[in-house]
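>>> Sequence and predicted model, in that order:
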Amino acid sequence: MWYDLDLSEMESTGTPFAAGRKKEGPRILLLGARGLLGKECEEVLGSWGNLWSLSKDELDITLFDKVEKTLVEFSPHFVVNCAAYTDVDGCEREVEKAFLVNGKAVGNLAMHASKVGARLVHISTDYVFDGEKPLPSGYNEDDPPCPKNIYGKSKLEGERLVLQVDANHLIVRTAWLYGRRGKSFPKAILKKLLEGQTVRVVCDQFGSPTWSKSVAFQIKALMEAGAKGIVHVTSMGYCSWYEFARTIAELLGLRGDIRPCESWAYPRP
């Protein structure tokens, strides 16, 4: 089942590791370091080891030769991949790009990580499932994947290639992330409420809203424990997107017009 996070044991890690500073601990290469989860991993992992964090602009994982050169030069113990094409609707429009970024490039990364003796920690998603499992049961690691859209299919292809290369690599599936940095559902809801918009939110999709910082802490714990294979990581409990939106408004003391709608009726871009 999805790993339930205990936030009581988590402490602040201070400032991220500064480039060029020598310290004890493993060498860690972090990719996709400017995203929602990547920035949190930068802070948490930077307190533990010698961290080299790279954004997409600094290392595009679809540039296979550059990926190989970077891994050979840094010779990391761990490669943490937060880089992905996460625009679900965009993946439907750009299928080839989705499978390149989320699939083939991930397999290439796994191959070169193995060549330099590094363990890959690859971030994946609940979208590898169809969401049809009856509540309150959640998906566990042994449930067969059955993605419904291109995003989920491309992420599943990345998982397959990672474990095909080396079963000692680690895949962390998470879901419904929100945090201080990057785009997230709470920020989108807040923006619409402050603008006085009527907010329509689907009420028939359920998941576990998960604080990105807590996932970063759990990734570190899994790395320290030598975990491999597939692990599910989310916060406890579940709600619908509509319930999530209502809770956000209530916690912020905002009044707004938040209306439930079913998935089939939700306006698509």
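Yep, that arrived. Given the structure is predicted, the values throughout are model-derived calculations rather than measurements.
>>> going forward, measure contacts between C-alpha atoms and count neighbours the same way
Will do.
>>> separation between W264 and V202?
To V202, W264 is 9 Å away according to Cα to Cα, to the nearest Å.
>>> Could you measure from V116 over to P147?
32 Å.
>>> picking that back up, which one's more surrounded, W264 and V202?
Taking other Cα atoms under 10 Å, W264 and V202 do not tie; V202 has more neighbours (19 against 9).
>>> What are the buried residues along the longest helix seen in the chain?
The single longest helix within the chain, with elements called by DSSP state H, is helix 150-165. By neighbour count on 16 or more other Cα atoms under 10 Å, the buried set for helix 150-165 is 150-159, 161-163, 165.
>>> again, but for stretch 179-186
For stretch 179-186, a neighbour-count test (16+ other Cα under 10 Å) marks G179, R181, F185, P186 as buried.
>>> Format the residues you listed as JSON lines; extra columns: secondary structure.
Below are the buried residues of stretch 179-186 laid out as JSON lines (DSSP: H, G, I helix; E, B strand; the rest coil):
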{"residue": "G179", "secondary structure": "coil"}
{"residue": "R181", "secondary structure": "coil"}
{"residue": "F185", "secondary structure": "helix"}
{"residue": "P186", "secondary structure": "helix"}
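>>> adding another structure so you can compare the two:
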Amino acid sequence: MNILVTGVNGQLGHDVVKLLDSKEHIVTGVDRKEMDITNEEAVKGKIREVKPDVIVHCAAYTNVDGAENDEEAAYQVNALGTKYLAQAAKEIGAKMLFVSTDYVFEGNASEPYEVDHPTNPIGAYGRTKLAGENFLKEILDRFYIVRTAWVFGKNGKNFVKTMLRLGKERGEVGVVADQVGSPTYTMDLAKFIIELIQTEKYGTYHATNSGVCSWYEFAVEIFKQAGLSVKVNPLTTEQYPTPAKRPKYSVLSKAELEKQGFTPLPDWKEALHAYLKEIEEI
């Protein structure tokens, strides 16, 4: 297949391209310099030039608190960028995969969110990603939406890297203990995405590593696996205020993924171990 991947310099886009390069595909990875997705003409021009069979759209405005302060900037990237890509895909007959987020849900559930659960984002980031989902559904018939959460990968900033840095600097950290979800290693997510785009199994999927934890439990496990002696103090959301509200419960059900015959992603603790080896922390 001829595949174009946006956001090649981000955590997920980097790993998707890395894995695709090792397979028998023609791969074009683009970042903002090569194709500004907020520029409709630039998107049209690049897609006409590359003529991909499939667009894997990993580029995103992911600064959750930044989005709260400048929703228009986030909307340009997450919503309009997705719209322009979908329109360009339609013009050349390509299919498209869009990476979305657990933040499309409000986070008040007590059991994992199914793919068809009503969306109700509580912040700007979630609203702009949901707008991107809706543009994709309106424009294309052949699309995949993959919602994920708590992403960590080699190429970019993430919670694991932040904890390792703070743990080494301070020896004591405070971490929110009342927000629950599932961490996701970009290598595992990239493998699923590559498997998915080679099928005609269109629709919405939830893909995170298996298992559930709080940010506090995640931090404790990071230090344990990295062999660092760090005191972790559990905090409430109220004790750690941020510009954007976070969902308290953002566990995503993998029922659709399994129903369609895909292998669930490994347990998050296994994924963390593989990641720490990749970044040479263990």
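Received, thanks. Just so you know, these numbers come straight off a predicted model, no measurement behind them.
>>> centre of the chain versus the longest helix of structure 1, how much separation?
What separates the centre of helix 150-165 of structure 1 from the centre of its chain is 14 Å, taken as Cα atoms, centre = their mean, to the nearest Å.
>>> ok, G123 of structure 2 to A74 of structure 2 distance?
From G123 of structure 2 to A74 of structure 2 the distance is 11 Å (Cα to Cα).
>>> Give me the more crowded residue out of the two.
Between G123 of structure 2 and A74, counted using other Cα under 10 Å, A74 has the larger neighbour count: 26 against 22.
>>> tell me which element the aligned residue in structure 1 for that one falls in.
Counting by TM-score structural alignment, A74 of structure 2 lines up with A98 in structure 1. If you go by DSSP states H and E, A98 of structure 1 is part of helix 95-99.
>>> What are the contacting residues of that helix?
With contacts defined as Cα atoms under 8 Å, 6 or more residues apart in numbering, helix 95-99 of structure 1 is touched by Y85, C91, I150, Y151, S154, K155, E157.
>>> Can you tell me which of these is closest to E141 of structure 1?
K155 (15.1 Å; Cα to Cα).
>>> which residues touch that closest one?
Contacts of K155 of structure 1 by Cα under 8 Å, 6+ apart are F99, N102, G103, S124, T125, Y127, V128.
>>> what sits against the residue nearest the centre of structure 2?
For structure 2, the residue nearest the mean C-alpha position is T148 (4.8 Å; Cα atoms, centre = their mean). Residues in contact with T148 of structure 2 (Cα under 8 Å, 6+ apart) are V99, S100, T101, D102, T184, H206, A207, T208, L252.
>>> same check, this time on A105 of structure 1
A105 of structure 1 neighbours (Cα under 8 Å, 6+ apart): I61, T62, F64, G158.
>>> What's the separation between it and F74 of structure 1?
19 Å.
>>> Now for D204 of structure 1, how many residues are close by?
Neighbours of D204 of structure 1 (other Cα under 10 Å): 14.
>>> Assign a three-state SS to it, would you?
Here D204 of structure 1 is recorded as coil under three-state DSSP.
>>> Is K220 of structure 1 in contact with G46, as I believe?
No - under the criterion of Cα atoms under 8 Å, K220 of structure 1 makes no contact with G46, lying 10.2 Å away.
>>> the more surrounded of those two?
G46 (24 against 16).
>>> R200 of structure 1 matches what in structure 2?
Checking TM-score structural alignment: R200 of structure 1 goes with G174.
>>> actually E73 of structure 1, sorry about that
Using TM-score structural alignment, E73 of structure 1 pairs with E49 in structure 2.
>>> with structure 1 superposed, average distance for the one helix or strand that match maps to?
Here E49 of structure 2, judged by DSSP H and E, is contained in helix 40-50. Aligned to structure 1 and superposed, helix 40-50 of structure 2 gives a mean residue distance of 0.6 Å (mean Cα distance after the TM-score superposition for structure 1).
>>> wait, is V173 of structure 2 part of a strand?
Yes - assessed with three-state DSSP, V173 of structure 2 lies in a strand.
>>> In this structure it contacts K231, no?
Yes - counting by Cα under 8 Å, K231 is a contact partner of V173 of structure 2 at 6.4 Å.
>>> These two - which one has more neighbours?
The neighbour count for V173 of structure 2 versus K231, taken as other Cα under 10 Å, is higher for V173 (17 against 14).
>>> which residue packs closest to the more buried one, ignoring adjacent ones?
Among residues not flanking V173 of structure 2 along the chain, V232 sits closest, at 5.1 Å (Cα to Cα, 6 or more residues apart in numbering).
>>> Kindly report the same for A271 of structure 2.
Y185 (6.0 Å).
>>> counterpart of the one you found in structure 1?
Counting by TM-score structural alignment, Y185 of structure 2 corresponds to W211 in structure 1.
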